[in-house]
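Enquirer: give me the fold of what follows.
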Amino acid sequence: MAGLSDDQKHRIAAVLAAGPIIPVISLHRTADALPLADALLEAGIRVLEITLRTPQALPAIELLSKRLPAEVRVGAGTVTDPAAYRQAESAGARFVVSPGITPRLLDYGLTANAPLLPGVATVSELMLGYELGYRSFKFFPAAVSGGIKALQAFSGPFPDVSFCPTGGIRQNTACEYLALDNVLAVGGTWLTPESRVSAGDWAGIARLAKESLASCRGQADRP
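Expert: Alright, predicted model coming up:
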């Protein structure tokens, strides 16, 4: 089987480069999707990962892909098998993120319309994706899988691999991850707290996102 194409590699790398902070969003009301996206866009966020953890996820992805096709890259997270991958693509997801890897998922991602950011926690998992041509990975769960020190260690044998760590990252630690040369973006739930989303506190979410981006501006703007 042929490996991942250069086009697929460039497309997922472009998603990460458009970060550098990617909110990981679980929605319980489809009606919250548009005002939440507007608040994050106002703050300067251009990439959203909507996790397939709730029934509202796919309708929200479809809504945002139709209403804000040029303004934001909307992707699907927590994709665990090809069937969910196909559903995400049908809904209009621009990219797909998995919490881990399986051979079927990696194989499907090779020719999928939406590029895959496969999740890994170990070097062995990374090597399975690397063998197929993947060069961008989600590092998950970052905080309990070695965090910054693990990513620094990965850079030795895999200098051409880039990461988006998620899992246990907060506003005060995001900048430390972004300071690493092999980290293009970070993802986290801290940008969209469930309490603020349920209350419709879009102004508060926008402030939080602006603060997060401003605090990491030095790392985000590095060449």
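Enquirer: please count neighbours and contacts with C-alpha atoms only from this point.
Expert: Fine.
Enquirer: does residue 104 touch residue 82 like I think?
Expert: Yes. With contact defined as C-alpha atoms under 8 Å, residue 104 and residue 82 form a contacting pair (7.0 Å).
Enquirer: contacting residues around the nearest residue to residue 170 once chain neighbours are set aside?
Expert: The shortest distance from residue 170 to any non-neighbouring residue, by C-alpha to C-alpha, 6 or more residues apart in numbering, is to residue 190 (6.0 Å). Neighbouring residues of residue 190 by C-alpha atoms under 8 Å, 6 or more residues apart in numbering: 23, 169-171.
Enquirer: and residue 190, helix, strand or coil?
Expert: coil (DSSP: H, G, I helix; E, B strand; the rest coil).
Enquirer: how close does it sit to residue 63?
Expert: 23 Å (C-alpha to C-alpha, to the nearest Å).
Enquirer: give me the buried subset of the contacts of residue 190.
Expert: With neighbours counted by 16 or more other C-alpha atoms under 10 Å, these contain buried members at 23, 169-171.
Enquirer: measure residue 7 to residue 184 for me?
Expert: From residue 7 to residue 184 the distance is 18 Å (C-alpha to C-alpha).
Enquirer: the structure of the following sequence is requested for comparison with the preceding one:
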Amino acid sequence: MRTVLRKHNNRFRERLATGRVVAILRADDPSWFADAGQVLYEAGLGVLEVDLATPGALDAIGVLQAELGQDALIGAGGVRTVAAVDRCAAAGVDFIATTVFSPDVLWRAREYALPIVCGALTPTEVDAAWRYGPAAVKLHPAATAGGARYLEEVQAALPEVPLVPAGGVELSDVDAYLAAGALAVGVGSPLFGDALDGGRLDELGKRASQLAATADRYA
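Expert: I've put the predicted structure just below:
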């Protein structure tokens, strides 16, 4: 199992290292997720995280996987319980993500050899989370903690830990986070605008293309 998990984690990190962006989807209704996901994928953003707070999140993940194919990675975010890990694994998600450090969730993900981006904030939490073998650690909420400068300080203390900042990240912040050493950056509402509520997909496409161009400089 360890060998399988290591293989899955390495493959996931390699994908993050080439894409550099995790697009985080959350809405009261996932009806527009497939259309928005297609726009992102065509713009070059192929790693999507659907927050479990979205009604029907796992069904939406299945639709995105079917629409975008195997080149895209579609995961579940906001995972906080062992039962949620079980549901995610049964649904066939590509990865899971948390916003908090939960040993029970980490252990269960390991049992499924499922890549997990584990949430943590302080250097102590980041170090503790990394010892459980996640694919990466989500630095959350990154903006509140001090943004790219804070990430740089944490990365200097724990250089072996791949960090994915998220939480309050603006599009204009992504370049600084990547320059500071982030493996990838999680971006939500500033990227989507009103596109997940039936708004303008063409504007989403423009933002996604600009973000992909920024990420490409670090790929």
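Enquirer: show me where structure 2 has helices.
Expert: 2-19, 33-43, 57-68, 82-91, 103-111, 123-130, 142-145, 147-157, 174-179, 189-192, 201-216 (DSSP state H).
Enquirer: the first one packs against which elements?
Expert: Okay, so that is helix 2-19 of structure 2. helix 201-216 (3 or more C-alpha pairs under 8 Å, 6 or more residues apart in numbering; DSSP states H and E).
Enquirer: with the second one instead?
Expert: Under the contact definition 3+ C-alpha pairs under 8 Å, 6+ apart, helix 33-43 of structure 2 sits against helix 57-68, helix 201-216.
Enquirer: and of those helices, who's closest to residue 16 of structure 2?
Expert: Between residue 16 of structure 2 and the helices and strands packed on helix 33-43 of structure 2, the shortest gap by C-alpha to C-alpha is with helix 201-216, which sits at 10.4 Å.
Enquirer: between the closest one and helix 33-43, how many degrees?
Expert: Orientation check (axes from the mean of the first three to the mean of the last three C-alpha atoms, to 10 degrees): helix 201-216 of structure 2 against helix 33-43 gives 40 degrees.
Enquirer: now helix 201-216 of structure 2 on structure 1. Mean distance?
Expert: With mean C-alpha distance after the TM-score superposition for structure 1, helix 201-216 of structure 2 departs from structure 1 by a mean of 1.8 Å once superposed.
Enquirer: residues in contact with that helix?
Expert: 18-21, 35-36, 39-40, 43-45, 171, 174-175, 178, 191-193, 195.
Enquirer: buried subset of those residues as a PyMOL selection?
Expert: Per 16+ other C-alpha under 10 Å, the buried members of the contacts of helix 201-216 of structure 2 correspond to this PyMOL selection:
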select buried, resi 18+19+20+21+36+39+40+43+44+45+171+174+175+178+191+192+195
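Enquirer: okay, and which of the buried ones among the contacts of residue 190 of structure 1 map to strands?
Expert: Filtering those for membership in strands, criterion DSSP state E, returns residue 23.
Enquirer: dump the buried ones among the contacts of residue 190 of structure 1 to a markdown table, plus distance to residue 161 of structure 1.
Expert: Below are these laid out as a markdown table (distance: C-alpha to C-alpha, whole Å):
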| residue | distance to residue 161 of structure 1 |
| --- | --- |
| 23 | 22 |
| 169 | 20 |
| 170 | 23 |
| 171 | 24 |
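Enquirer: ok, so of the buried ones among the contacts of residue 190 of structure 1, who is nearest residue 221 of structure 1?
Expert: For these, the nearest to residue 221 of structure 1 is residue 171 (17.1 Å; C-alpha to C-alpha).
Enquirer: so who does that closest one touch?
Expert: 190, 212.
Enquirer: from residue 121 of structure 1, how far off is it?
Expert: 21 Å.
Enquirer: and residue 62 of structure 1, by the same measure?
Expert: Residue 62 of structure 1 sits 30 Å away from residue 121 of structure 1, going by C-alpha to C-alpha.
Enquirer: do residue 200 of structure 1 as well
Expert: Residue 200 of structure 1 sits 34 Å away from residue 121 of structure 1, taking C-alpha to C-alpha as the criterion.
Enquirer: neighbour count: those two, which is higher?
Expert: residue 121 (22 against 14; other C-alpha atoms under 10 Å).
Enquirer: wouldn't residue 26 of structure 2 be in contact with residue 54 here?
Expert: Yes. Using C-alpha under 8 Å, residue 26 of structure 2 is in contact with residue 54, at 5.6 Å.
Enquirer: so those two - more neighbours on which side?
Expert: Under the neighbour definition other C-alpha under 10 Å, residue 26 of structure 2 and residue 54 were set side by side, and residue 26 has more, 21 against 17.
Enquirer: picking that back up, who has more neighbours out of residue 7 and residue 184 of structure 1?
Expert: Taking other C-alpha under 10 Å, residue 7 of structure 1 and residue 184 do not tie; residue 184 has more neighbours (25 against 10).
Enquirer: thought the more buried one was touching residue 178?
Expert: Yes. Here residue 184 of structure 1 reaches residue 178: they are 6.7 Å apart, a contact under C-alpha under 8 Å.
Enquirer: which neighbours do those two have in common?
Expert: Common neighbours of residue 184 of structure 1 and residue 178 (C-alpha under 8 Å, 6+ apart) are residue 20.
Enquirer: ok, back up a step: how close does the residue nearest to residue 170 of structure 1 sit to residue 100 of structure 1?
Expert: 21 Å.
Enquirer: with residue 152 of structure 1 instead?
Expert: In this view, residue 152 of structure 1 and residue 100 of structure 1 are 20 Å apart by C-alpha to C-alpha.
Enquirer: higher neighbour count, the two?
Expert: Taking other C-alpha under 10 Å, residue 152 of structure 1 and residue 100 do not tie; residue 100 has more neighbours (22 against 15).
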